[in-house]
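Enquirer: show me the folded form of this:
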Amino acid sequence: VTQKQFHLFYQVFRHGDHTPQEFFPTDKHKEIARQQGYGQLTKLGIQQQYELGQYMRRRYSHFLSVVYKQNYHPKCFFLFFLQIYVQSTDCDHTLMSAQANLAGLYPPTRDQIWNPRILWQPIPVHTMPLSQDNLLYLPFSHCPKYKELLRETFATRDFQRQFKHYKQFLKFLATHTGYPLKKLTSERIWKLSDTLQYEDINNYTLPVWATHGVRTKLIKLSELLLQAEFGFHKQIQKSRLQGGILLKTILKHILDARKPSYHQKMVMYSTHAATIAALQMALNVFNGKLPPHSACHFFELYQEKNGQVSASYTANMQYTIEMYYRNNSLREPHPLTLPGCKFRCPLERFTHLVSPILIPYWTREC
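Expert: Prediction:
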């Protein structure tokens, strides 16, 4: 009888709803920044992440301990390990998202309750300066080869065929937002879309020009530009320089998890829409849609055993990977299948299929 034993859970999620990171020049609501700050997680964003943490607690209640704690190594009392590792980009809204998520995942119990009116406990979240983040803060722009690939992409017939429908729209945006046309870069388009979405959700009066149709078209343009960043043209080469870097780290953890000495159960990354898009483009499972707030791509590693359970090191083919994408809190996550494999993909096959986008020396290839 084949039995599945859960070994590791790996999640990469987008931050929750946050205040705008910048306001367009003609925006009438710049007082938001004075009142709440730039790029700060909102109450809605906190709730989104808290619910994601609660969902993960329900899903993995059989696997993660109820109590957040350090565990001593079973063979060496002087060594200890943590069940989980959490890393975030160095942005306020991603750091706050990780903390809100952990509040839902690890509410304090019994001896951990330090104040009966505050069911929360501090849990470490690791980060590094954005200028040094070569893992989570995508796209990595400090790569000459990637910049060359982007220039090629924007010149391709396929991209230009779709982009031509937005040229008049960009002039429209420049006229009404106050941005010079040349300043409407991909990043600024994404931020403009985020700003209008925030103001709409939080019941601020939108400009007359920012109709539902305009906001919908802005989202479509954002999605086109996001796909251009990581796909359209020479997608494998781009993935080697972008999402493949993150996938390489994830795969290393997954491969290490087969060893008896590995005791970590969960790795959590608090990131951005572009991070998820880059990862999914590298895996060739991207749906073309902008990942919503608190969207989560996660991996589950299983060891399949026939008959008896063995503690010894076993071959790759006894391990399988399942992938899921949670982009809607009202339904179960979507199962994702790596092209060329079945949903429950043997680890050896998974590793082989993604090997073309894994590079040993990123700086050399850039």
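Enquirer: use CA for all of it now, contacts and neighbours both
Expert: Fine.
Enquirer: if I look at T42, how far off is E365?
Expert: 40 Å (Cα to Cα, to the nearest Å).
Enquirer: of those two, who's got more company?
Expert: T42 (19 against 14; other Cα atoms under 10 Å).
Enquirer: got the contact list for the nearest residue to that one once chain neighbours are set aside?
Expert: Nearest non-adjacent residue to T42, counting by Cα to Cα, 6 or more residues apart in numbering: H18, 5.0 Å away. Going by Cα atoms under 8 Å, 6 or more residues apart in numbering, H18 touches G39, Q40, L41, T42, G45, H93, Y198.
Enquirer: enumerate every residue touching the third one.
Expert: Spelled out, that is L41. With Cα under 8 Å, 6+ apart, L41 has these contacts: G16, D17, H18, T19, D92, H93, M96, S97.
Enquirer: another sequence for comparison is provided below:
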Amino acid sequence: MNFEYNDRNNTWQQSERVTGFRRCFNANRIMLSITTVAVTVFICLVAFFLFGGNNAAVINEDVKTLRLANIIYRHGARNPTRSYTADPYKNYEWPGGLGALTNLGKQQLYNLGVTMRKRYSGYLPDDYDDNDIYIKSSAKSRTLMSAYTFLAGLYPPTPKQTWNSNIAWQPIPVNSLPRELDPMLAMKKPCSEYDKHFKAMQESSEYQKLNDSLRDIYGNMSLYTKDSINSIRIVEDLYTSLIIQKQNDLKLPEWTDTLDHDRLKKIAAFSLSQITYDDFMIRMKGGPLLLDILQNMKNKRSHELKPNRKLFVYSAHDLTLVNILKALSFKEEILPDYGATLVVELHKLPEMVDFEVKLLFYNNTYMAEPHRLEMPTCKSPCMLSMFEEVSQKYIPVDWEKECGNS
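Expert: The predicted structure is shown next:
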């Protein structure tokens, strides 16, 4: 069964066409003993009540071979990060301020934590143990808060870990680097060679042609906003702000009715995609996270993972997801929804010498079951040795040196 990205609703969904981003649902089959009808009914009932349905039972089978999971997600719903001169809501008091995680965003990441707890039931112990999980976050308030709410859903305190009977929560550490030192999640660490590539992209004839095709949008938006709208990135920011206002039941100005929603969404998706426009840019922006994930899996395979963790979690941004997907050789231009999640799992089947890498994707935090993705350059079963080989293209040997920082 094939899947393609639908940019109208930000989801991967079933398609009759074969695309570069192919997805294989695990067949929803449960291997049941058929010795007696009574045994069959019993197993079905257990699967339903314990795991919530057939898909969960399949996932439970996956857990038997699971050796490591890497989870990368976008933070939850947030407030706008910017306003504009003619914005009727420029003085609106957004709870927590511009860019802050909303209550909905907190609930979304809590729900994601609950989903992951169900998925890894039988693999991840109920009791929190620092040796089982390591979580990294971009040093932004909304990603840090997303990490804490995710962990609240993943690790509700067991009776022996309950420290206050009035609070169903326990403190769990989240690690981060200052944004200006982080090349992996915030991707704000300076890289002079990358800046040269980005500038060359903007000056290319192809980019200039695209920019010229958007002059009508720039002109109309500048007229109505009373701001100078002259770049793809500014259009993305403005479009996102308008969407958030609408999602918060704020009546938008009449001029927004004239906007071509589908066209703006494609512009916004390209705005994220342009950050990894060529192979070098992918190496610098997606490579560090890919290297971290690969190293986690290699260390697990060689028994050198100390502590011997079960789960690595990365709390990050839409751009982080776009960049890591590019580093995994997916080419589609996407707009990850709040809480969209990529999972890179490492499995060991008894009949296989090597370990298998599986990619899963949750479009949002409301999905109970993920889509199975097939990496374009590492067809299923994607063995770790092959995954490592095809990943070298986008992994920097020396990030600082390649950036021209040393």
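Enquirer: pretty sure P107 of the first structure sits against W120.
Expert: Yes: with contact defined as Cα atoms under 8 Å, P107 of the first structure counts as touching W120 (5.7 Å).
Enquirer: translate L41 of the first structure into the numbering of the second structure.
Expert: Using TM-score structural alignment to pair residues, one finds that L41 of the first structure aligns to L101 in the second structure.
Enquirer: check F23 of the first structure too.
Expert: By TM-score structural alignment, F23 of the first structure lines up with S83.
Enquirer: the longest strand in the first structure is where?
Expert: strand 2-14 (DSSP state E).
Enquirer: follow-up on the earlier one: compare the contacts of H18 of the first structure and tell me which is most surrounded.
Expert: H93 (28 neighbours).
Enquirer: any idea what that one aligns with in the second structure?
Expert: Match for H93 of the first structure (TM-score structural alignment): R142.
Enquirer: T271 of the first structure now?
Expert: The equivalent of T271 of the first structure in the second structure is A316 (alignment by TM-score structural alignment).
Enquirer: what of L221 of the first structure?
Expert: Under TM-score structural alignment, L221 of the first structure pairs with I267 in the second structure.
Enquirer: what's the neighbour count on its match?
Expert: Neighbour tally, I267 of the second structure, other Cα under 10 Å: 19.
Enquirer: that one sits in which helix or strand?
Expert: helix 261-273 (DSSP states H and E).
Enquirer: and the strands in the stretch 51-200 of the second structure?
Expert: Under the criterion DSSP state E, counting those that start in this stretch, the stretch 51-200 of the second structure carries strands at the ranges 66-74, 133-138, 175-177.
Enquirer: and those strands: which comes nearest S213 of the second structure?
Expert: strand 66-74 (30.7 Å; Cα to Cα).
Enquirer: which ones are touching L151 of the second structure?
Expert: With Cα under 8 Å, 6+ apart, L151 of the second structure has these contacts: Y110, G113, I172.
Enquirer: on the three-state scheme, F361 of the second structure is what?
Expert: strand (DSSP: H, G, I helix; E, B strand; the rest coil).
Enquirer: map it onto the first structure.
Expert: Match for F361 of the second structure (TM-score structural alignment): Y325.
Enquirer: count of neighbours near its match?
Expert: 23.
Enquirer: so it makes contact with E332?
Expert: No: between Y325 of the first structure and E332 no contact is recorded; they are 9.0 Å apart, counting by Cα under 8 Å.
Enquirer: picking that back up, could you dump the strands of the stretch 51-200 of the second structure to CSV with mean neighbour count and distance to W163 of the second structure?
Expert: CSV is the format used below for the strands of the stretch 51-200 of the second structure (neighbours: other Cα atoms under 10 Å; distance: least, Cα to Cα, whole Å):
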stretch, mean neighbour count, distance to W163 of the second structure
strand 66-74, 24, 28
strand 133-138, 22, 20
strand 175-177, 16, 23
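Enquirer: out of those strands, which comes closest to V235 of the second structure?
Expert: Once these are compared by Cα to Cα, strand 66-74 is nearest, at 20.8 Å.
Enquirer: in helices, which of the contacts of L151 of the second structure appear?
Expert: Y110, G113 (DSSP state H).
Enquirer: okay, the contacts of L151 of the second structure in TSV with distance to R283 of the second structure and neighbour count next?
Expert: Shown next, in TSV, are these (distance: Cα to Cα, whole Å; neighbours: other Cα atoms under 10 Å):
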residue	distance to R283 of the second structure	neighbour count
Y110	32	24
G113	30	24
I172	32	16
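Enquirer: which position in the second structure aligns with N284 of the first structure?
Expert: Matched by TM-score structural alignment, N284 of the first structure corresponds to S329 in the second structure.
Enquirer: need the nearest residue in space to that match, chain neighbours excluded.
Expert: S329 of the second structure sits nearest to P376 (Cα to Cα, 6+ apart), 6.3 Å away.
Enquirer: distance check, the one you found against D337 of the second structure.
Expert: Following Cα to Cα, the distance that separates P376 of the second structure from D337 of the second structure is 22 Å.
Enquirer: which one of the two is surrounded by more residues?
Expert: Using other Cα under 10 Å as the criterion, P376 of the second structure and D337 rank with D337 on top: 21 against 15.
Enquirer: I figured the match of F23 of the first structure was touching K90, is that so?
Expert: Yes: using Cα under 8 Å, S83 of the second structure makes contact with K90 at a distance of 5.7 Å.
Enquirer: who has more neighbours, these two?
Expert: S83 (18 against 12).
Enquirer: so how far is Q245 of the second structure from L252 of the second structure?
Expert: 7 Å.
Enquirer: residue contacts, the match of H93 of the first structure?
Expert: Taking Cα under 8 Å, 6+ apart as the criterion, R142 of the second structure is in contact with H75, G76, R78, G99, A100, L101.
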